[in-house]
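1. Please find the sequence and the predicted model below.
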Amino acid sequence: MAFKIKGSHVLAIALAGGLGLWMMAGDVKIGGQSDNGESAVPIAEREAERSAEIFKVRHVPLMAQERQQSVLVRGRTRADAVVTVRAETAGVLEKRLVSKGQNVKKGDLVCVIERGAREASLAQAKAQLAQAETEYNANAQLKKKGFASQNRLTALRAALDAAKASVASAQLELERTEVRANAAGIVQDPIAEAGDMLSMGGTCVTLIDNDPMLFTGQVSERDIGRIATGMEAEVKLITGDTATGTIRYIAPSADAQTRTFAVEIEFEPGSGVRDGMTAEARIVLDAGKAFRVSPSWVTLADDGTIGIRIVKEDNTVAFVPVTILSQEKDGFWVTGPSEGDRVITLGQEYVVAGEKVETAPDERYAGKLAAAEGLQATGTAQ
C-alpha cells in the first residue's frame, strides 16, 4: 500500500528543520558566558546600576498657620435651680394666689391654708398669758410686803414664761398657713389646687429659677486640661439659635463610668434660653500655630509612627513624626514639622530616610502657596 504524505507531515518537517538551523547559528549562554566567548552583564550588576539612579520626588514647603482651636461639648440647658415651695403645716389649701407661668418674687404670698382652730388656739394662749401676768404681778407686790414666799413667785414666773411660749407657738402656727415663696422664679408644675389636703412638707407650687440659665455637659479627660473657669463659650441650641456664656464650674473629679467631667456654662442675662433643650457648646481656646497637610502626605514609619517624609537641604530624605490635632474634610492639622520643611507630596512611598533624591516643586499646589511669605503651602487635600 502506498504511503500518502499529508500536509501536517510537511509542516512538522519544516518546523523541525528551521529549529535545527536556529540552534546551530545561535549562541548558548551558560552562567553569563556565551559559547562564542562574549561575556554578558551579571544580573547583580544590572540591578546595582538600576538602584544607583536617583529617584525623583516633588515637594512643597510647609508654613505654620494660626489655628483657632475649640472644645465641643454636647449637653442640655437647665435652670439654675428648681425650687419647691412646701407647706410648713398641715391643712386644707384654701386658695392658691399664683398660676403657672407667673413670675414670683422671693417673699410673695403664693398659697393660703385654712386657718381652722389655729386662731382659737392663739386666742386661748393669749388669755392664759394675761392670767399668768396678772398672777405674777400680784404676787410680786405681796412678796415685797412679805405676804408671799419666793418659791411661790418663782413658780408663777415659770407659768408666765410658759404662757408666753404658748402664744409665740400659736402665732407661728397661724403664720404658717400663709405659704410664701422662698425664691424668685416662674411657677410651673407640680402645683396644688384649692381644696387639696396638704401635709407638712407637701408641695404648694414649684418655681423655676431661670436667672441665670445654664448649659451642662461632659468634657472628656483628654480635653479637661485645656479649659478653665471664666472662659467664654458659644452655645448652639437645637432650634438653631445661639447664645453666649461663661464657664462657671468644672467638676473636680471624673464620672467613674464615662471618665468625663461635668461642666456648667452660665448664660448672659436676658438670653431667653429655655430649660431642658438639647444644645452643644463650643469653648474657644487660644489660637496656636499648626500645619495643615493633605492625608496623602501622611505615612507610617516601620515601627508604626505617624509622620511625613521631607527633603533636607542636601536633598536627602528624612522622616518627621507628627501629632494629629484634628481631622477636617480637606486635611489634617498637625504639629511636629518645622517652618519651611519641604514635605514630599509625590513619591514619598518609594523612598526611605537617608536616601538621596532629585527634587522639584509640586506645581499642583502652586496656587495654594501663601503670598505673604512668597512660598507657603496650605496643604489642603485635593
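-> That came through, no problem.
2. Only C-alpha atoms from now on, for both contacts and neighbour counts.
-> Fine.
3. tell me the centre residue of this structure?
-> In the chain, the residue lying closest to the centroid (C-alpha atoms, centre = their mean) is Val73, at 2.7 Å.
4. which stretch of helix or strand covers that residue?
-> Using DSSP states H and E, the element containing Val73 is strand 70-86.
5. ok, back up a step: next, the contact list for the residue nearest to the centre of the chain, please.
-> Going by C-alpha atoms under 8 Å, 6 or more residues apart in numbering, Val73 touches Gly217, Gln218, Val219, Glu280, Ala281, Arg282, Ile283.
6. Quick one: distance of whichever strand or helix holds Ala138 to the chain centre.
-> Assigned by DSSP H and E, Ala138 falls within helix 118-145. Relative to the centre of its chain, helix 118-145 is centred 69 Å away, using C-alpha atoms, centre = their mean, to the nearest Å.
7. just stretch 299-307 next, same as before
-> For stretch 299-307, the distance to the chain centre is 30 Å (C-alpha atoms, centre = their mean).
8. My read is that Thr378 contacts Leu62, right?
-> Yes: in terms of C-alpha atoms under 8 Å, Thr378 counts as a neighbour of Leu62; the distance is 7.4 Å.
9. which residues do the two both contact?
-> Phe291.
10. now the strands for the stretch 201-350 of the chain?
-> 203-220, 232-237, 242-250, 260-267, 278-284, 288-293, 299-300, 306-311, 317-321, 323-328, 331-335, 342-346 (DSSP state E, counting those that start in this stretch).
11. Just send those back as a markdown table, with distance to Asp161 and mean neighbour count too.
-> Listed next are these as a markdown table, based on distance: least, C-alpha to C-alpha, whole Å; neighbours: other C-alpha atoms under 10 Å:
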| stretch | distance to Asp161 | mean neighbour count |
| --- | --- | --- |
| strand 203-220 | 35 | 22 |
| strand 232-237 | 60 | 21 |
| strand 242-250 | 51 | 18 |
| strand 260-267 | 52 | 22 |
| strand 278-284 | 60 | 20 |
| strand 288-293 | 75 | 21 |
| strand 299-300 | 90 | 16 |
| strand 306-311 | 86 | 23 |
| strand 317-321 | 86 | 20 |
| strand 323-328 | 76 | 13 |
| strand 331-335 | 80 | 20 |
| strand 342-346 | 94 | 24 |
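12. Ok, which of the ones you listed comes nearest Ile43?
-> Nearest to Ile43, of all those, is strand 317-321, at 27.8 Å by C-alpha to C-alpha.
13. helix, strand or coil for the residue lying closest to Arg96 once chain neighbours are set aside?
-> Take Arg96 and drop its neighbours on the chain: the residue closest to it by C-alpha to C-alpha, 6 or more residues apart in numbering is Cys111, 4.4 Å away. What DSSP: H, G, I helix; E, B strand; the rest coil gives for Cys111 is strand.
14. Structure two is appended below for comparative analysis:
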Amino acid sequence: MKWISFVIAAIVSAVIYLFIMEREAVMRFAGHDGSATAAQPAEPAPRTALQDTATRKVSVVALSSQAQVIDSAVILRGRTEALRQVTVMAETSGAIVSEPLRKGNSVGAGQVLCKIDAGTRKASLSEAQARLASARAGLPLARARVAEADALLEEAAINNNAASKLIESGYASETRVAATRAAVSAAQATVESARSGLEAAMSTVEAASAAVALAEKEIERLTIRAPFAGLLETDTAELGALMQPGAACATVIQLDPIKLVGFVAETQVDRVVPGAPAQARLVNGTMIAGEVTFLSRSADPQTRTFRVEIAVPNAARAIRDGQTADIAIAAAGESAHLLPGSALTLDDGGRLGVRIAARGENGPVADFMPVTFLRDTPGGVFVSGLPGQVDVIVVGQEYVTEGVPLDVTWRQPETGE
C-alpha cells in the first residue's frame, strides 16, 4: 500500500504549488477578476512590533512627591552592655578565711571580697626585715673603712712627695723613695678593697630591701579587693576554699552608666559623631537617652560595620546588661521623599532607584533615577537623591524602561510618617 502514500503526497504538493506559485491563474479559473481587486484602495503595510512599541502608551500609576526635611537619625539595633566587668582573681595560694559575699550585693571600690590565710608569710616578712636591719648596720663600718683607706692613701702620697723632693736635694736615698712609692701602692689597694666592701654592703642592703618588699607584697595579695564600685555578678569564694594563682574570687560589674552597643554600616558611619545625642527603646518599651562616647575607626572584618558606644545614666540600675535595644542616633537633617516601599526598583546595573514620569515631547515618558535609602517607617520609606519635586511611578514601574511613553493615572502622595 506504499504507492497510495506517494499518490497522496503528490496531490498535496500539486495543490500547494497551485495556490502559492499560480495563485492568479487559479483565481481567474475560479471566476474572480483581478481588476476588481485592483480597483479597491490598497491596504496599508502591517506595522512592525518595534514601531508599535514606540507609539503605544503604557498605563502606570504615579504620585507627585514633594521633598521634606527630616531628622535623619541613624537607626541601629544593639544591646546594653556593662560599662566595666572583671573577674577578680587570686595572685597567691592559700585557704579562704573570710565569709562569702552573695551575688547581687553592691560593693564599693576597694572593698574586701576575699581573704586568704597568711600562713608563714608574716614570719618570712620578719626574717627579711631582720636581714635588712643587719645589712644596714654594716654600712657605717664599711664607710669607715673606706674613709680610713682614703686617709692612709693621702698620707702615703704626702710621704712619697716629700721623699721625691729630698732626693733631688741630696737629703734622701733612693731606698726611701722606693719605700714611699710602695706605701702609696699599698694604700691604693686598701682603698679599692674598702670601696668594694662598701659596695657589697650596699648590695646586701638592696637585696634585703627587695626581700622585705616581696614579703610585704605577698601579704598584700592575701586580701582581694573590688577594683571599682559595682555589683557582684557571682558569689565570692567560699570559706575554706583553696585558692591558687589565677583562681576566681568573684565577678564585679559596673552598670552606672551603662553602655549601648551597636554597629553602624559603612554607608552611614560618616553621619555619626562622638557626642551626638541618642535614644533607644528597650524590648520592654522603656525609653532611654544618652550620647555617643565611642566610634570605632576599624571595621569588623566579617560584617564591615563599625562599633559605636553610647553612655546612658543608670543610677537606679534598672537597665540590665545584655538587653536588646532599638537605637536612634541623631544626625543632621536632610531633604528626603516619603515613597511606598514597592516603588523602589533596580536598574540593569543593579543600582537602587525609582522610575519617574519625565516630560517628553509628546507627553510623559519613563525614566530612572538612583536613590539612597534612609530609613523605613510605617507610612513608607524615606529616600534621598531626588529633586525637590518629582513624579514617581508606584504601579507598573517594572514594565517600563527609559523613554517609553506613559499613560499616567495620579495617586495622592503619602503624608506623615
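-> Now that the structure is in, tell me what you want to look at. Nothing here was measured: the structure is a model prediction, and the numbers come from that model.
15. related to what we said a few turns ago, I'd like the next helix or strand past the strand holding Val73 of structure 1.
-> strand 91-96.
16. What is that following strand packed up against?
-> Packing partners of strand 91-96 of structure 1 (3 or more C-alpha pairs under 8 Å, 6 or more residues apart in numbering; DSSP states H and E): strand 109-113, strand 197-198.
17. What ranges does the stretch 151-300 of structure 2 have for its helices?
-> Under the criterion DSSP state H, counting those that start in this stretch, the stretch 151-300 of structure 2 contains helices at 174-220.
18. returning to what we had before: give me the aligned partner of the residue nearest to the centre of structure 1 over in structure 2.
-> In structure 2, Val73 of structure 1 lines up with Leu76, judged by TM-score structural alignment.
19. repeat for Leu285 of structure 1
-> Applying TM-score structural alignment, one finds that Leu285 of structure 1 aligns to Ala331 in structure 2.
20. ok, its match - how many residues close by?
-> By other C-alpha atoms under 10 Å, the residues close to Ala331 of structure 2 number 18.
21. Now it: closest residue in space, sequence neighbours ignored.
-> Closest to Ala331 of structure 2 by C-alpha to C-alpha, 6+ apart is Ala73, at 5.1 Å.
22. Next one: the counterpart of Ser199 of structure 1 in structure 2 from Ala90 of structure 2, what distance?
-> Residue correspondence to structure 2 (TM-score structural alignment): Ser199 of structure 1 is matched to Gln244. From Gln244 of structure 2 across to Ala90 of structure 2, the span is 7 Å (C-alpha to C-alpha, to the nearest Å).
23. Those two: who's more crowded?
-> It is Ala90, of Gln244 of structure 2 and Ala90, that has more neighbours when counted by other C-alpha under 10 Å, with 22 against 14.
24. Tell me the counterpart of the more buried one in structure 1.
-> Per TM-score structural alignment, Ala90 of structure 2 is aligned with Ala87.
25. And Ala280 of structure 2, by the same measure?
-> In structure 1, Ala280 of structure 2 lands on Val235 (TM-score structural alignment).
26. Setting the sequence-adjacent residues aside, check what's closest to its match.
-> Closest to Val235 of structure 1 by C-alpha to C-alpha, 6+ apart is Ala281, at 4.1 Å.
27. got the contact list for the one you found?
-> Ala281 of structure 1 makes contact with Leu72, Val73, Arg74, Gly75, Phe215, Ala233, Glu234, Val235, Lys236, according to C-alpha under 8 Å, 6+ apart.
28. Can I get those in TSV including distance to Lys356 of structure 1?
-> What follows is those, written out as TSV (distance: C-alpha to C-alpha, whole Å):
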residue	distance to Lys356 of structure 1
Leu72	44
Val73	48
Arg74	50
Gly75	54
Phe215	57
Ala233	50
Glu234	51
Val235	53
Lys236	53
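29. Tell me the one of the residues you listed nearest Gln188 of structure 1?
-> Phe215 (20.1 Å).
30. which residues touch that closest one?
-> Gly75, Arg76, Thr77, Arg78, Val235, Glu264, Ile265, Glu266, Phe267, Ala279, Ala281 are the contacts of Phe215 of structure 1 under C-alpha under 8 Å, 6+ apart.
31. can we see that at 7 Å?
-> Shown in contact with Phe215 of structure 1 (C-alpha atoms under 7 Å, 6 or more residues apart in numbering): Gly75, Arg76, Thr77, Arg78, Glu264, Ile265, Glu266.
32. hmm, back to that, thinking the match of Ser199 of structure 1 is in contact with Ala95, fair?
-> No: at 8.9 Å, Gln244 of structure 2 does not count as touching Ala95 under the criterion of C-alpha atoms under 7 Å.
33. Between these two, which contacts overlap?
-> Joint contacts of Gln244 of structure 2 and Ala95 (C-alpha under 7 Å, 6+ apart) do not exist.
34. Which of the strands of the stretch 201-350 of structure 1 sits closest to Trp22 of structure 1?
-> strand 342-346 (48.2 Å).
35. superposed on structure 2, where does the closest one end up, distance-wise?
-> By mean C-alpha distance after the TM-score superposition for structure 1, the fitted strand 342-346 of structure 1 averages 6.6 Å away from its aligned residues in structure 2.
36. Give me the angle between the helix or strand following that strand and strand 342-346.
-> As assigned by DSSP H and E, the chain's next helix or strand after strand 342-346 of structure 1 is strand 357-361. With axes from the mean of the first three to the mean of the last three C-alpha atoms, to 10 degrees as the basis, strand 357-361 of structure 1 and strand 342-346 are set at 90 degrees to each other.
37. who's in contact with the match of Ser199 of structure 1?
-> Here Gln244 of structure 2 is in contact with Ala90, Thr92, Ser93, Gly94 (C-alpha under 7 Å, 6+ apart).
38. Once aligned, what mean separation remains between the strand holding Val73 of structure 1 and structure 2?
-> Superposing on structure 2 places strand 70-86 of structure 1 at an average distance of 2.0 Å from its equivalents, by mean C-alpha distance after the TM-score superposition for structure 1.
39. what angle do that strand and strand 203-220 make?
-> Using the same axes, to 10 degrees: strand 70-86 of structure 1 against strand 203-220 is 160 degrees.
40. what's the angle from strand 70-86 of structure 1 to strand 109-113?
-> Between strand 70-86 of structure 1 and strand 109-113, the angle comes out at 40 degrees (the same axes, to 10 degrees).
41. Same question for strand 70-86 of structure 1: list its buried residues.
-> Judged by neighbour count (16 or more other C-alpha atoms under 10 Å), strand 70-86 of structure 1 contains these buried residues: 70-86.
42. Identify the residue spatially nearest to the alignment partner in structure 2 of Ile308 of structure 1, adjacent ones excluded.
-> In structure 2, the residue matched to Ile308 of structure 1 (TM-score structural alignment) is Arg355. Nearest residue to Arg355 of structure 2 in three dimensions, chain neighbours excluded: Phe368, at 4.6 Å (C-alpha to C-alpha, 6+ apart).
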